[in-house]
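# I would like to see how this sequence folds:
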Amino acid sequence: MVKVGKRQTMKINNFSSKGAHLDAGTGDSKDNILLPNNELEGKVLDIGDELDVMIYRDSEDRLTATLRKTALTVGTIGKLYVTDTNEKLGAFLDWGLKKELLLPHAQMVGEVKPGDEVLVGIYEDSKGRLSATMKIYSFLMPNKDYQKNDFVEGTVYRINPEIGVFVAVDNRYFGLIPNSECFKKFYVGEEIQARVIRVREDGKLDLAMRELAFVQMDKDAESILGKMKILKTHFRFNDDSSPEAIKEYFGISKKAFKRAIGKLLKEGKIEKTEEGFFRLK
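Below is the predicted model:
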């Protein structure tokens, strides 16, 4: 059975002025699939030879074979460059064939423009045509490689204000930065490094952008000192400051802020004013 969008081995049934015709396995020569002449240049082939090909639909919607290697096949995920956009259709992606891959508007996440590199999965639509989608949740797999506190790399593919930031770890595993760990703004397509804070029973990974507390505390303390040097007497943060204000200005949680302030007080680098704020000592 012919599998559109997948590499497979097919046998040459006959030749014509158009190219080699590959046996589709149906027993009917009318179903044979053309491997065009431009694919045969420089090759010596005979009837009965087996070829490793991929099947796709050409510009006239006919099943066609190619020997060329595409960047992705159906069911796989990867990053492709946007070559052009069309107001009605969507975006066109370079995946290694003359006929570019369509990323329909309905399958986009956020703004897409020429020159962008987008993380997509390849699927076969209801009409048997190959298309790309940025909605890749169903393409991802449970983690098999990472444990708690491991550091990972991934790509942001979706942002849900109520849940958090969805990340494709290694562009293959389920990852999520929960809202409680989101201390900066993210954007779709952003490549990040994060720490695994939990491996769920289903293999999905919860992530944090911050290191272990005792390591991160030093970095937070240095950041706060830097802010204090800039603001000087206008530094108006203390134990009563709201978590929202601390997160917006420092990009950390209130708990992390208090931990870093405690470290600076203990080291004698800052002191508390009569008003209850902090200043450089």
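# switch to C-alpha atoms for all contacts and neighbour counts from now on
Fine.
# which ones are touching residue 113?
Under the criterion of C-alpha atoms under 8 Å, 6 or more residues apart in numbering, the neighbours of residue 113 are 82, 84, 85, 91.
# Pretty sure residue 21 sits in a helix.
No. With DSSP: H, G, I helix; E, B strand; the rest coil as the criterion, residue 21 is assigned strand and is not in a helix.
# The residue nearest to it when sequence neighbours are not counted: neighbouring residues, count only.
For residue 21, the nearest residue in space outside its immediate sequence neighbours is residue 34; the separation is 4.6 Å by C-alpha to C-alpha, 6 or more residues apart in numbering. Per other C-alpha atoms under 10 Å, the neighbour tally for residue 34 reads 23.
# now do residue 220
22.
# same question, residue 263
Residues within reach of residue 263, counting by other C-alpha under 10 Å, total 17.
# Can you pull up the most central residue in the chain?
The geometric centre of the chain, computed from its C-alpha atoms, lies nearest to residue 155 (C-alpha atoms, centre = their mean), at 3.6 Å.
# what helix or strand does that one sit in?
Secondary structure assignment for residue 155, by DSSP states H and E: strand 151-160.
# buried sites along that strand?
Residues 151, 154, 155, 156, 157, 158, 159 are the ones in strand 151-160 that count as buried (16 or more other C-alpha atoms under 10 Å).
# again, but for stretch 43-59
Of the residues in stretch 43-59, those buried by neighbour count under the rule 16+ other C-alpha under 10 Å are 50, 51, 53, 54, 55, 56, 57.
# now those residues as JSON lines including distance to residue 77 and secondary structure?
Rendered in JSON lines, the data for these read as follows (distance: C-alpha to C-alpha, whole Å; DSSP: H, G, I helix; E, B strand; the rest coil):
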{"residue": "50", "distance to residue 77": "28", "secondary structure": "strand"}
{"residue": "51", "distance to residue 77": "25", "secondary structure": "strand"}
{"residue": "53", "distance to residue 77": "20", "secondary structure": "strand"}
{"residue": "54", "distance to residue 77": "17", "secondary structure": "strand"}
{"residue": "55", "distance to residue 77": "18", "secondary structure": "strand"}
{"residue": "56", "distance to residue 77": "17", "secondary structure": "strand"}
{"residue": "57", "distance to residue 77": "20", "secondary structure": "strand"}
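# mind putting those in a markdown table, distance to residue 25 included?
Rendered in a markdown table, the data for those read as follows (distance: C-alpha to C-alpha, whole Å):
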| residue | distance to residue 25 |
| --- | --- |
| 50 | 13 |
| 51 | 14 |
| 53 | 15 |
| 54 | 15 |
| 55 | 14 |
| 56 | 17 |
| 57 | 18 |
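# I'd like the structure of this one too, to check against the first:
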Amino acid sequence: MIDIGKYNELRFIKKTNAGLILTDGEKEVVLPYQHAPQDIELGDNLHVFVYIHSDGRLMATTETPLAMVDEFAFLEVVDTNEQGAFLDMGIGKDVFVPEREQKRPMKIGQKYVVFLYTDERNERITASSRLTDFIDQDSHDLEEGDEVSLLIFDESDLGYSAIINQQYAGLLYHNEVFEDLQPGDVRRGFVKKIREENKIDLSLQVIGFRHILDLKDSLMIELQENGGIINLGDKSSPEDIYNQLKISKKAFKKAIGSLYKERLVVVSDDSVKLVIKPADETAG
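You can find the predicted model right below:
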């Protein structure tokens, strides 16, 4: 069975004026010559993306789409009409967003986070910016501390809403984010807390003791690469710390506190310095 809006393994069975004919054994798909490998031979299998052309034919391409069916993606509007908007998929085939599926009216040249699906009536690839209709809100398999992939899709007074692992939604709080995030930004994140009704709090920093271990190693490397000194200390602003190290001030202070207890660094209001041990001590 051919999956429309996804990759398929199809066999090359013949040539026509329109292009190569590929099949899964039941249905035939046209691959235009400009997208066909030059060394293709009859009987070869091809890994192709399949979609429905405006004339109703099944079409294939070896180009890489910006998104596939059952995925969230950040796509640009290239055209609009009374029925809806058309988003660039990166393959010469635009995806349609019906007016009813637009959370806000879409404008040409703007980019939006959308979910791609196949319309049950005609099997065409369709998109929606009404994301909550496609987010799994009833259950999840996440645990606190898990590393996840985040796609930022909205901002509120509390913080930034993000799609987690292409399935769930969570929140990054403003007071724990030290960069200007925008819809469409992709970040590595971590599950900070799972609250009632499966609401998920997120962080851009590693959670727990492993976080401090990772930061200690990173800070030691930073010190060694900068002549044994970092021009950040107890009185440095959270913004300065994040701009240089991409971590929060709280995490920075925990990590340098741990290094200080091990007598590896000395800390002042505006700097952290490596402790230079005597040669006989380091040799032992």
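# circling back to that earlier point, and the two most separated of the contacts of residue 113 of the first structure?
Based on C-alpha to C-alpha, the longest span within these runs between 82 and 85 and measures 7.7 Å.
# shared neighbours of these two, which are they?
In contact with both residue 82 of the first structure and residue 85: 91, 92, 113, 114, using C-alpha under 8 Å, 6+ apart.
# Give the buried subset of those residues as a PyMOL selection command.
Selection of buried members from these for PyMOL, criterion 16+ other C-alpha under 10 Å:
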select buried, resi 91+92+113
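# Would you mind putting the shared contacts of residue 82 and residue 85 of the first structure into CSV with distance to residue 139 of the first structure and secondary structure alongside?
Putting those into CSV (distance: C-alpha to C-alpha, whole Å; three-state DSSP) gives the following:
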residue, distance to residue 139 of the first structure, secondary structure
91, 20, strand
92, 20, strand
113, 23, coil
114, 24, coil
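# Pick the one among the shared contacts of residue 82 and residue 85 of the first structure closest to residue 216 of the first structure.
Of all those, residue 216 of the first structure sits closest to residue 113, with 36.8 Å by C-alpha to C-alpha.
# what does that closest one align to in the second structure?
Residue-level alignment of residue 113 of the first structure against the second structure, with TM-score structural alignment as criterion, gives residue 107.
# Please apply the same query to residue 123 of the first structure.
Going residue by residue (TM-score structural alignment), residue 123 of the first structure aligns to residue 117.
# and residue 16 of the second structure, how many residues sit next to it?
Residue 16 of the second structure is surrounded by 11 other residues when neighbours are defined as other C-alpha under 10 Å.
# ok, it - contacts?
The contact partners of residue 16 of the second structure, taken as C-alpha under 8 Å, 6+ apart, number zero.
# Look up how far residue 9 of the second structure lies from it.
Distance, residue 16 of the second structure to residue 9 of the second structure, using C-alpha to C-alpha, to the nearest Å: 20 Å.
# Check which helix or strand the match of residue 123 of the first structure maps to.
Secondary-structure assignment from DSSP H and E places residue 117 of the second structure in strand 111-118.
# Can you pull out the residues in contact with that strand?
Here strand 111-118 of the second structure makes contact (C-alpha under 8 Å, 6+ apart) with 4-5, 67-77, 124-131, 134, 153, 183-184.
# do the same with stretch 146-162 of the second structure
With C-alpha under 8 Å, 6+ apart as the test, stretch 146-162 of the second structure has contacts from 113, 163-166, 169-175, 181-191, 206.
# hmm, which of these are the buried ones?
Judged by neighbour count, with 16+ other C-alpha under 10 Å as the criterion, the buried members of these are 113, 163-164, 166, 169-174, 181, 183-184, 186, 189-191, 206.
# Once you drop chain neighbours, what's closest to residue 243 of the first structure?
Distances taken as C-alpha to C-alpha, 6+ apart put residue 254 closest to residue 243 of the first structure, at 5.1 Å, once the chain neighbours are dropped.
# Ignore what I typed, I meant residue 33 of the second structure.
Spatial nearest neighbour of residue 33 of the second structure, excluding adjacent residues (C-alpha to C-alpha, 6+ apart): residue 19 at 5.0 Å.
# residues contacting that neighbour?
With C-alpha under 8 Å, 6+ apart, residue 19 of the second structure has these contacts: 30, 31, 32, 33.
# okay if I get those residues as TSV plus distance to residue 261 of the second structure and secondary structure?
TSV is the format used below for these (distance: C-alpha to C-alpha, whole Å; three-state DSSP):
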residue	distance to residue 261 of the second structure	secondary structure
30	68	strand
31	65	strand
32	66	coil
33	67	helix
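# Shared with the first structure, which of these?
Among these, the ones whose aligned partners also touch in the first structure (both residues aligned by TM-score structural alignment, their matches' C-alpha atoms under 8 Å) are 30, 31, 32, 33.
# which residue numbers in the first structure go with the strand or helix carrying residue 214 of the second structure?
With secondary structure defined by DSSP H and E, residue 214 of the second structure is part of helix 209-225. Helix 209-225 of the second structure falls opposite no residue of the first structure when the two are matched by TM-score structural alignment.
# who does that helix touch, helix- and strand-wise?
Packing contacts for helix 209-225 of the second structure, counted by 3 or more C-alpha pairs under 8 Å, 6 or more residues apart in numbering; DSSP states H and E, involve strand 229-230, helix 249-261.
# any idea which of these is most buried?
Among these, judged by mean count of other C-alpha atoms under 10 Å, the one packed with the most neighbours on average is strand 229-230 (a mean of 20).
# Residues contacting it, please?
With contact meaning C-alpha under 8 Å, 6+ apart, strand 229-230 of the second structure is reached by 222, 223, 271, 272, 273, 274.
# show me where the first structure has helices.
213-231, 243-250, 254-266 (DSSP state H).
# closest to residue 204 of the first structure out of those?
The stretch from the helices of the first structure with the least distance to residue 204 of the first structure (C-alpha to C-alpha) is helix 213-231; that distance is 22.6 Å.
# Now do the buried residues in the closest one.
Going through helix 213-231 of the first structure with 16+ other C-alpha under 10 Å, the ones that come out buried are 217, 220, 221, 224, 225, 228.
# Now do that helix and helix 243-250, the angle between them.
Helix 213-231 of the first structure and helix 243-250 meet at an angle of 70 degrees, taking axes from the mean of the first three to the mean of the last three C-alpha atoms, to 10 degrees as the criterion.
# Relative to the whole chain's centre, how far out is helix 213-231 of the first structure?
Mean C-alpha position of helix 213-231 of the first structure versus that of the full chain (C-alpha atoms, centre = their mean, to the nearest Å) differs by 31 Å.
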